[in-house]
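# can you look at this prediction? I've put the sequence above it.
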Amino acid sequence: MRRVAVLTGTRADYGLLRGLLREIDADPELDLRIIVTGTHLIDAFGRTETEIVADGLPIAASVPIWSEADTRSAVAADVGRALPRYAEALIELEPDVLVVLGDRLEAFAAAAAATILSIPIAHIHGGELTEGAMDDALRHSLTKMAYLHFTSTEDHRRRVIQLGEEPGRVHFHGAPIVDALNALELLPREQVAARFGIRLPKQTALVTFHPAVMDVESPEVLLDELLAGLLDVDGLHIVITGSNSDIGTADVRRRIGEFVAAHPERVDFVESFGQVAYLSVMAAAAVVAGNSSSTVLEAPVLGIPSVLIGDRQKGRPVSASVASPSPDRGAIADAVRVAISSPASVEGTAIFGGPGFAALTTQTLRDSAIPRPPRKRFHDLEEKPHS
């Protein structure tokens, strides 16, 4: 049996990985070994490893890496300490391949440890751009460390090949979110509101905001303008979810807490909904706002208009349903008013493909030749003429 380790570090990546994890777990030729890390293991972020347990999936290793500090130097030190912890887990689990998703530091550190140990890596969501965040460099670094690649669009596949990866190892099986949405049964508005003790009228904005150290403005300025703009829209209820563990998160979370406390009549806060409830709230909302990837991926696929703030997602494919106003309260308020008056549309989301990601990716992980050590050739787009 091929031993497949899969790393999950946040509620967001787990939501995208859930279908793949179930397919791998059900395959008689594959041995699933889930490595849980990151904010899954932190109480302040909802300790979302409980979602994995509730889904009945086997956790093979838990690797805590984050301290309570969120400064640049503290995060750099945490990543340094994470390397031997990931290495210890990988040595114990002995995977034939490690699957990582996205562009976060958890994935980067785990992949670095796997590279040193000559463990082949399969990377999901490579070839994308987020020019307003250091995630961009981390993602492309993961591409160069990985042996197998699973991209979310054909354009992203082309870009991974452009980075020197051999075409036969770069696969587009559809985006994980399309698969996830196809398999989910969303909750009715009244049910999800009652479960989390929130208000969910039709004129609701679902808001998620994460700090990005390379953005057009400081996270504090962007957040303050976003929240002020949302308040300026008459009759709009605001539901805010918790921020990721990133550099500057503590101040962002403090500001969100103060905003919620100052406007209890118009604002609800939920640390973590879990994937099904989060997407159910999104489907019931009039608009999605903030700077998370859900503004450019989940919201358009569901046909919900979104308002994207700052440059954190700059470079990703953006559908016509996504507005990107300048980061000031007036422009944001105007964009929200237009969004909530727009009809639902999924125009332009075909670039993410159809359902099938989990099954096709499992098949590729099972049937592909994955050598160890994973030696690679650099694939040149054009052969240079001999002099």
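Happy to help now that I have it. All figures in this text were calculated on a predicted structure; none of them were measured in a lab. Numbering: from 1, shown residues only.

# only C-alpha atoms from now on, for both contacts and neighbour counts.
Fine.

# right, and L200 touches R189 too?
Yes. Contact between L200 and R189 holds when scored by C-alpha atoms under 8 Å: they sit 7.0 Å apart.

# between those two, which contacts overlap?
Residues touching both L200 and R189 (C-alpha atoms under 8 Å, 6 or more residues apart in numbering): 281, 284.

# can you identify each of the strands in the stretch 51-200 of the chain by residue range?
Ranges of strands in the stretch 51-200 of the chain, per DSSP state E, counting those that start in this stretch, are 59-63, 97-101, 121-124, 148-151, 170-172.

# which elements pack onto the second one?
Meaning strand 97-101. For strand 97-101, the packing partners by 3 or more C-alpha pairs under 8 Å, 6 or more residues apart in numbering; DSSP states H and E come out as strand 2-8, helix 105-116, strand 121-124.

# change it to 10 Å
Secondary-structure packing of strand 97-101 (3 or more C-alpha pairs under 10 Å, 6 or more residues apart in numbering; DSSP states H and E): strand 2-8, helix 11-26, strand 30-37, helix 105-116, strand 121-124, helix 135-145, strand 148-151.

# just the fourth one next, same as before
In terms of contacts (3+ C-alpha pairs under 10 Å, 6+ apart), strand 148-151 is packed against strand 97-101, strand 121-124, helix 154-162, strand 170-172, helix 357-367.

# and the third one, how far out from the chain middle?
By that I understand helix 154-162. Computed by C-alpha atoms, centre = their mean, to the nearest Å, the separation of helix 154-162 from the middle of its chain amounts to 19 Å.

# next: the first one.
Mean C-alpha position of strand 97-101 versus that of the full chain (C-alpha atoms, centre = their mean) differs by 14 Å.

# and the angle from it to strand 2-8?
On the basis of axes from the mean of the first three to the mean of the last three C-alpha atoms, to 10 degrees, strand 97-101 is oriented at 30 degrees to strand 2-8.

# format the strands of the stretch 51-200 of the chain as JSON lines; extra columns: mean neighbour count and distance to V233.
Converted to JSON lines, the strands of the stretch 51-200 of the chain look like this (neighbours: other C-alpha atoms under 10 Å; distance: least, C-alpha to C-alpha, whole Å):
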{"stretch": "strand 59-63", "mean neighbour count": "17", "distance to V233": "43"}
{"stretch": "strand 97-101", "mean neighbour count": "26", "distance to V233": "36"}
{"stretch": "strand 121-124", "mean neighbour count": "27", "distance to V233": "38"}
{"stretch": "strand 148-151", "mean neighbour count": "27", "distance to V233": "38"}
{"stretch": "strand 170-172", "mean neighbour count": "22", "distance to V233": "40"}
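
# ok, structure two:
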Amino acid sequence: MRSVAIVLGTRPEAIKCAPVIKALQADPRFEPIVISTGQHQQMLDETLAAFGLKPDIDLGIMAPRQTLSEVTYRSLRGLSEKAAGLGAEAVMVHGDTATTLAGALFGLHQRIPVIHIEAGLRSGNLHSPFPEEANRRLVGQIAALHLAPTPGNSANLIREGIGENSIVVTGNTVIDALRWAGENADGYGDPALEDLDSDPRCVVLASAHRRESWEKLPEIAAALVEIASRPEVRVVVPLHRNPVVREAMLPVIGAHPDITVVDPLPYLSFCRLMRRSDLILSDSSGAEEEGPALGKPTLVLREITERPEAVVAGTARLVGRTTAGIVSEVGALLDDEQKYKSMATAANPYGDGLASERTVAALRHFFGEGPAVAPFVPGSDIDAFAAALVTDDVYAETR
């Protein structure tokens, strides 16, 4: 039995790793050890619990207003102190957080192979998103096995000199999680949303929390006020717990009668809220994947993205962070039924719900215990643009 340490610390990591952990648990050839850094302690624990999971080791690094350097240092120190003697044969990390980087460095220092889930995403700009773009590039230089969600992500890695034999295109595990959630979601998780199903208005689900958004949060909040002033619209904002976000947003949106502000919702409740929404407005990377998968037009509060697939497919659109730009783009969709329908029916390029199975199969092959894995291939309706996702032209279009 192969022991695999899965290092995670944030809610998005929990969502996207949970299907993989469950798949590893179901395979008698593997013994997964779930290690939480506690980077987002409460939201992480709640999300893992929704999947019936809990960490085997919790480093508990969370502290108020700690810096990125402190998060990375404390995660790496905790791993060195509590995980070095586990005898793990691989370290699995996801995506691009400070926890991801610390987990990869831990694997490197212990001379343990690093497996990178959601590998190969690139924005082409080292400072956007910050620090995620730098983190994933660094992990890309450390990883022994790169699990790329899309053909475009794989091509990014090849372009950087990563060997093709160390890359497997799996699809994105967020689609696996979303399908599971669709079968298990029950309720919205907050009394303020109890009337949502009977509310005839258009529901705009909005969120913003990225570090590069912080200076623009007042403009984003002002845009939400204008959008909520439309008589046919109700805006719902699950507000991030970060005090920087709350201090910038709440004074602007907190008292508006048509903006419902709630705390971050449990994962299953949030999935139900996404399904109820008519439009998603967010700077979240998860929204860029989940919105298209649910057929929800998704307006991305960024100028550049490492997930250009949905933008090219037409189901997501980069709208920036200015008040005027956001209000204009939302109005264009709400006032033009054909534009709305065009975005709502565009292709989902991110997965088929089998990414976790491919991930475990890729791990078996990596250890010489199974055949090579047939890669995820997006549907024929998006094959034509898959190769273009790695070109400079696409990066230019998404700036």
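Noted; the coordinates are in hand. Just so it is clear, the model here is predicted, and its values are computed rather than measured.

# TM-score for the pair, please.
Once superposed, chain against chain, the TM-score is 0.83 (TM-score structural alignment, normalised by the length of the first structure); 353 aligned residues with a C-alpha RMSD of 2.5 Å.

# if we can go back for a sec, dump the helices and strands packed on strand 97-101 of the first structure to JSON lines, plus distance to V346 of the first structure.
Rendered in JSON lines, the data for those read as follows (distance: least, C-alpha to C-alpha, whole Å):
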{"stretch": "strand 2-8", "distance to V346 of the first structure": "29"}
{"stretch": "helix 11-26", "distance to V346 of the first structure": "19"}
{"stretch": "strand 30-37", "distance to V346 of the first structure": "33"}
{"stretch": "helix 105-116", "distance to V346 of the first structure": "31"}
{"stretch": "strand 121-124", "distance to V346 of the first structure": "23"}
{"stretch": "helix 135-145", "distance to V346 of the first structure": "26"}
{"stretch": "strand 148-151", "distance to V346 of the first structure": "20"}
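
# nearest to E271 of the first structure among the ones you listed would be which one?
Shortest distance between E271 of the first structure and those, using C-alpha to C-alpha, is found for helix 11-26: 10.6 Å.

# distance from the closest one to the second structure after superposition?
In the superposition with the second structure, the average deviation recorded for helix 11-26 of the first structure is 1.2 Å (mean C-alpha distance after the TM-score superposition for the first structure).

# which part of the first structure lines up with stretch 70-88 of the second structure?
The aligned range for stretch 70-88 of the second structure in the first structure is 77-95, by TM-score structural alignment.

# what sits against D27 of the first structure?
Counting by C-alpha atoms under 10 Å, 6 or more residues apart in numbering, D27 of the first structure touches 1, 359, 362-363, 366.

# make a PyMOL selection of the buried ones in these.
Selection of buried members from those for PyMOL, criterion 16 or more other C-alpha atoms under 10 Å:
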select buried, resi 359+362+366
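
# the match of stretch 70-88 of the second structure: how far from the chain's middle?
The chain centroid and the centroid of stretch 77-95 of the first structure are separated by 22 Å, computed with C-alpha atoms, centre = their mean.

# could you find the closest non-adjacent residue to L157 of the second structure?
Leaving out its chain neighbours, the residue that sits closest to L157 of the second structure by C-alpha to C-alpha, 6 or more residues apart in numbering is G120, at 5.4 Å.

# what does that neighbour correspond to in the first structure?
Aligned by TM-score structural alignment, G120 of the second structure pairs with G127 of the first structure.

# do the same with L224 of the second structure
Match for L224 of the second structure (TM-score structural alignment): L227.

# in this structure that match contacts L236, no?
No. Contact criterion C-alpha atoms under 10 Å: L227 of the first structure and L236 do not qualify, at 11.6 Å.

# go through stretch 344-363 of the first structure and flag the buried ones.
Residues of stretch 344-363 of the first structure classed as buried by neighbour count (16+ other C-alpha under 10 Å): 345-346, 349, 352-362.

# I misspoke; the intended subject was stretch 226-236 of the first structure.
Buried positions in stretch 226-236 of the first structure, judged by neighbour count with 16+ other C-alpha under 10 Å: 226-233, 236.

# now distance to R72 of the first structure and secondary structure too, for those, in CSV please.
CSV is the format used below for these (distance: C-alpha to C-alpha, whole Å; DSSP: H, G, I helix; E, B strand; the rest coil):
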residue, distance to R72 of the first structure, secondary structure
L226, 24, helix
L227, 25, helix
A228, 28, helix
G229, 29, helix
L230, 30, helix
L231, 32, helix
D232, 34, coil
V233, 36, coil
L236, 36, coil
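
# of all the helices and strands packed on strand 148-151 of the first structure, which lies closest to S306 of the first structure?
S306 of the first structure lies closest to helix 154-162 among these, at 22.4 Å (C-alpha to C-alpha).

# corresponding residues in the second structure for that closest one?
Mapped onto the second structure using TM-score structural alignment, helix 154-162 of the first structure spans residues 151-159.

# again, but for stretch 279-287 of the first structure
Counting by TM-score structural alignment, stretch 279-287 of the first structure falls onto residues 271-279 of the second structure.

# chain center to that stretch, what's the gap?
That offset, for stretch 271-279 of the second structure, works out to 17 Å (C-alpha atoms, centre = their mean).

# also stretch 204-211 of the second structure?
On C-alpha atoms, centre = their mean, the centre of stretch 204-211 of the second structure falls 13 Å from the chain's centre.

# what's the end-to-end length of that stretch?
Stretch 204-211 of the second structure stretches 22 Å from its first residue to its last (C-alpha to C-alpha, to the nearest Å).

# and the residue nearest the centre of the second structure, how close does it get to L147 of the second structure?
What sits nearest the mean C-alpha location of the second structure, by C-alpha atoms, centre = their mean, is G286, with 3.4 Å. Remark: distance between G286 of the second structure and L147 of the second structure (C-alpha to C-alpha) = 17 Å.

# trace E49 of the first structure over to the second structure, please.
In the second structure, the residue paired with E49 of the first structure according to TM-score structural alignment is D45.

# who's the closest spatial neighbour of its match, skipping the chain neighbours?
Leaving aside its sequence neighbours, D45 of the second structure sits nearest to K54 (C-alpha to C-alpha, 6+ apart; 7.0 Å).

# ok, now which ones touch the aligned partner of V330 of the second structure in the first structure?
With TM-score structural alignment as the criterion, V330 of the second structure lines up with V336 in the first structure. Applying C-alpha under 10 Å, 6+ apart, we find V336 of the first structure in contact with 205, 229-230, 232-233, 236, 286-289, 305-307, 323, 325, 330, 342.

# now the helices for the stretch 151-300 of the first structure?
Using DSSP state H, counting those that start in this stretch, the helices found in the stretch 151-300 of the first structure span residues 154-162, 176-183, 189-196, 219-231, 249-262, 275-284, 298-302.
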